[in-house]
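Novice: my questions concern the predicted model and sequence given below.
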Amino acid sequence: MTNFDFNNMPLVKGNRARTFAILSCGITFTMLVFSYTFSDPSLDFFKYASRLSDSFFSKGLCACQQCIAELEGDPWFAEHFNQSIHPLMTRENSILSEETFRWWQWLQSETQPANFSEVVEELFQVIPDEVLYMDASPDRCRTCSVVGNSGNLKGSRYGHLIDSSDFIIRMNQGPTRGFEEDVGTKTTHHLMYPESAINLDNTTSLILVPFKTLDLQWIISALTTGTIKHTYLPVMSKIKANRDKVLIYNPTFLKYVYESWLEGHGRYPSTGFLGLMLAVHLCDEVSVFGFGADQYGNWHHYWEKNHMAGAHRHTGVHNGDYEYNVTLLLQDKHKIQMFKGR
């Protein structure tokens, strides 16, 4: 019988033995991890891994003490939050699925729309075809104020607090002049649609929320020839805005907000809720002002004297109550900070 001398064993055999041992350990460890993970329902890593990856690469690392995109420990938020759908439209992501296009055209019942692809091609000859997103440097904490138009802003004295954010998002016809103490003076991004359009200064980014192909045609016209003067209402034929800062709210993202966050309530989301969702997906910390009713239960705009106003709350277009409840839930989960005013 031959006696093996382990000290004189050929090197190749030693390498094979070590390789086999490493592989065995690796396989055993992997089996243990999978066994533990799938036996413990509290671990949601595998379920939400792709969304975590999308969030990391699209927003970068967050330097805030607590960041919105952190999904761990909150299955409800992780189930609703999907950052793989970009909020703003570019030439590259402008192609809509057939289902999305049909749903989008249904929103305001556009019966004979122009050719969408041709309109988009013309659009991106007028405005930038790429989006420069908010600063995504890993050592930056991007703070955002989303300023709604609720009457609860009147007398709130939130102006300085609003202006202290890196980005201030406003919407529709909400004025700042004459209301600076309550609503602030700065605006970095302003959401509007043709029927709610106002002129902007040269430093503010206009974010068009399109509900139909005609809305895209309107922004082209409003920045150039001024030929479109009517949609379903009379609209501004020309608008003052920096065309290099014009952005388009992505219809695919709009549909995602409606289905995932509002779960089909109302006909489509309000501009205020769309502004909030834009901030939740692009900012690290979000402060919300001017949402909901005032202290007396009135739903009106802060510049209006008619406290019984409150467009769309009960018309079936927007479900203001449901949107507000989702907003409150985001606050309860410490994803946003909400200031309720007076």
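Specialist: Noted; the coordinates are in hand. Numbers count the residues shown, from 1 in each chain.
Novice: going by C-alpha atoms from here, please, whenever you check contacts or count neighbours.
Specialist: Fine.
Novice: buried residues of stretch 227-244, list them for me.
Specialist: 228-229, 235-239, 241-243 (16 or more other Cα atoms under 10 Å).
Novice: swap in stretch 156-170?
Specialist: Residues 156-159, 162-163, 165-170 are the ones in stretch 156-170 that count as buried (16+ other Cα under 10 Å).
Novice: out of those residues, the closest to Gly178 would be?
Specialist: Gly159 (11.5 Å; Cα to Cα).
Novice: what residues are up against the residue nearest to that closest one when sequence neighbours are not counted?
Specialist: Computed as Cα to Cα, 6 or more residues apart in numbering, the closest residue to Gly159 that is not its neighbour in sequence is Gly184, at 3.6 Å. Gly184 sits next to 158-163, 176 when contact means Cα atoms under 8 Å, 6 or more residues apart in numbering.
Novice: let's see that with 7 Å instead.
Specialist: By Cα atoms under 7 Å, 6 or more residues apart in numbering, the contact list for Gly184 reads 158-160, 162-163, 176.
Novice: distance of the residue positioned nearest the centre of the chain relative to Ser196?
Specialist: Closest residue to the average C-alpha location of the chain: Leu278 at 2.3 Å, with Cα atoms, centre = their mean. For Leu278, the distance to Ser196 equals 18 Å [Cα to Cα, to the nearest Å].
Novice: same check, this time on Phe179
Specialist: Phe179 is 19 Å from Ser196, by Cα to Cα.
Novice: for the two, indicate the residue with more neighbours.
Specialist: Neighbours per residue, other Cα atoms under 10 Å: of Phe179 and Ser196, the larger number sits with Phe179, 18 against 13.
Novice: here comes the other one, which I'd like you to weigh against the first:
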Amino acid sequence: MQVLMHYRGSYLTAVICVILFCMLLVFQTPVDEVSEGMCACKDCVRQQTHSVWFNELYDLSVQPLLTQKNYVLSEDIFKYWKGLQKNKREGNYTAVVEKLFSLFPDKTQYSDASPKRCRTCAVIGNSGNLKGSHYGHLIDLHDFVIRINMGPTKGYENDVGSKTTHRFLYPESAMDVDNSTYLVLSPFKILDMEWLISAFTTKNITRTYKRVRTSIKANRHKVMILHPAFIKYVHKTWLLKRAKYPSTGFLAIIFALHVCDQVSTFGFGADQYGNWYHYFEKTSHKIRTGAHSGSFEFDTMMQLYLENKIQVYRGR
């Protein structure tokens, strides 16, 4: 009798184990969802949040970079993007893009999100509040250090660091970058793309809506172009069209939210006296410039901070 009870108990145990295993298979989170929702960091941007505000705005399906697979624009996106153009000269978009990809890489670069990755990113603005901040070492510890327009590092290393992995710019803010830095073009018009081609080839474009550099030093194999749909997404979804177009800095922040696991921002907003100026400018702290066009963007940044999606270092 005891032997019979022993085998019956073993049978029931085996049946229960099989049922639990089947339930685990049924309710297991798909691999894709895990990779999109988790990472190896303590806190990850992609983790689910209780914030309705963030969940409605954050859309990973919007691809930040232009590629040969996604360059065709819908009518509404092209109409929006065309509306941003200050210069009336219009090239053929399709022909220009085909020329772009004959010169520059056609890679998304950052489609490697996984639970094993913890990519830390610092987005560096150009605010005067970086002066005397001593953030340099902290900034350089990040995996990606994304800088904006012409913000220099030489002579300011103690406050802004020396490392640069990405430089966001547009023709009117162009500067040379070293061979290891990604040049990320923020195109607000077809002519911006034409300028990029010209800067690496004929060097014949000297003016957009103002005079621009005819060439820049950069690694052709490390060139990226923001997608017009991504620019629209940032402008109309995140900024609610409160600005005429999104700043390069804010584009860089939302880009970082798409490709990084943890995001820190430095050098945004006014200084401790309420002045808006660049850390590399000689501006008196006694000068008050009043409301700045980036105030709504900064308010959005602070909301992201309150949602624990970015860290904001205010400087001085």
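Specialist: In hand now; what should we look at? A quick note: this is a predicted structure, and the numbers were derived from the prediction, not measured.
Novice: before we move on, back to that, translate the residue nearest to the centre of the first structure into the numbering of the second structure.
Specialist: Counting by TM-score structural alignment, Leu278 of the first structure lines up with Phe255 in the second structure.
Novice: now do His160 of the first structure
Specialist: Looks like His160 of the first structure aligns to His137 there (TM-score structural alignment).
Novice: now do the helix or strand harbouring its match: distance to the chain's middle.
Specialist: Of the helices and strands defined by DSSP states H and E, His137 of the second structure is found in helix 136-140. Centre-to-centre, helix 136-140 of the second structure and its host chain are 19 Å apart (Cα atoms, centre = their mean, to the nearest Å).
Novice: could you do stretch 71-80 of the second structure as well?
Specialist: 21 Å.
Novice: could you list the buried residues of it?
Specialist: For stretch 71-80 of the second structure, by 16+ other Cα under 10 Å, it's 71, 77.
Novice: could you look up the SS state of Ala122 of the second structure?
Specialist: Three-state assignment for Ala122 of the second structure (DSSP: H, G, I helix; E, B strand; the rest coil): strand.
Novice: show me what it lines up with in the first structure.
Specialist: Matched to the first structure by TM-score structural alignment, Ala122 of the second structure sits across from Ser145.
Novice: any idea how many residues pack against its match?
Specialist: Neighbour tally, Ser145 of the first structure, other Cα under 10 Å: 28.
Novice: circling back to that earlier point, so which helix or strand takes in the residue nearest to the centre of the first structure?
Specialist: If you go by DSSP H and E, Leu278 of the first structure is part of helix 271-282.
Novice: that helix vs the second structure, average offset?
Specialist: For helix 271-282 of the first structure, the mean deviation from the second structure after alignment is 0.7 Å (mean Cα distance after the TM-score superposition for the first structure).
Novice: give me the helices and strands touching that helix, please.
Specialist: strand 143-147 (3 or more Cα pairs under 7 Å, 6 or more residues apart in numbering; DSSP states H and E).
Novice: with the second structure superposed, average distance for the strand it packs on?
Specialist: Compared with the second structure after the fit, strand 143-147 of the first structure shows a mean deviation of 0.3 Å (mean Cα distance after the TM-score superposition for the first structure).
Novice: what sits up against that strand?
Specialist: 162, 165-170, 275-276, 279, 283-290.
Novice: now stretch 290-308 of the first structure
Specialist: 147-154, 309-310, 324, 340, 342.
Novice: 6 Å instead?
Specialist: 147-154, 309-310, 342 (Cα atoms under 6 Å, 6 or more residues apart in numbering).
Novice: could you tell me which residues within it count as buried?
Specialist: Per 16+ other Cα under 10 Å, stretch 290-308 of the first structure contains these buried residues: 290-294, 298-303.
Novice: first-to-last residue distance for that stretch?
Specialist: 16 Å.
Novice: ok, stretch 231-243 of the second structure next?
Specialist: By Cα to Cα, the extent of stretch 231-243 of the second structure from end to end equals 12 Å.
Novice: so that stretch matches what in the first structure?
Specialist: Under TM-score structural alignment, the match for stretch 231-243 of the second structure is residues 254-266.
Novice: ok, and for the matching stretch, which residues are buried?
Specialist: 254-258, 261-262, 265-266.
Novice: try stretch 126-138 of the first structure
Specialist: Neighbour count says stretch 126-138 of the first structure has 126-129, 136 buried, by 16+ other Cα under 10 Å.
Novice: ranges for the helices of the second structure?
Specialist: With DSSP state H as the criterion, the second structure has helices at 2-27, 31-37, 52-57, 75-83, 93-103, 136-140, 157-160, 190-200, 228-232, 248-259, 295-306.
Novice: rebuild those as a markdown table, extending it with distance to Arg167 of the second structure.
Specialist: Listed next are the helices of the second structure as a markdown table, based on distance: least, Cα to Cα, whole Å:
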| stretch | distance to Arg167 of the second structure |
| --- | --- |
| helix 2-27 | 43 |
| helix 31-37 | 26 |
| helix 52-57 | 25 |
| helix 75-83 | 22 |
| helix 93-103 | 18 |
| helix 136-140 | 15 |
| helix 157-160 | 14 |
| helix 190-200 | 14 |
| helix 228-232 | 17 |
| helix 248-259 | 9 |
| helix 295-306 | 20 |
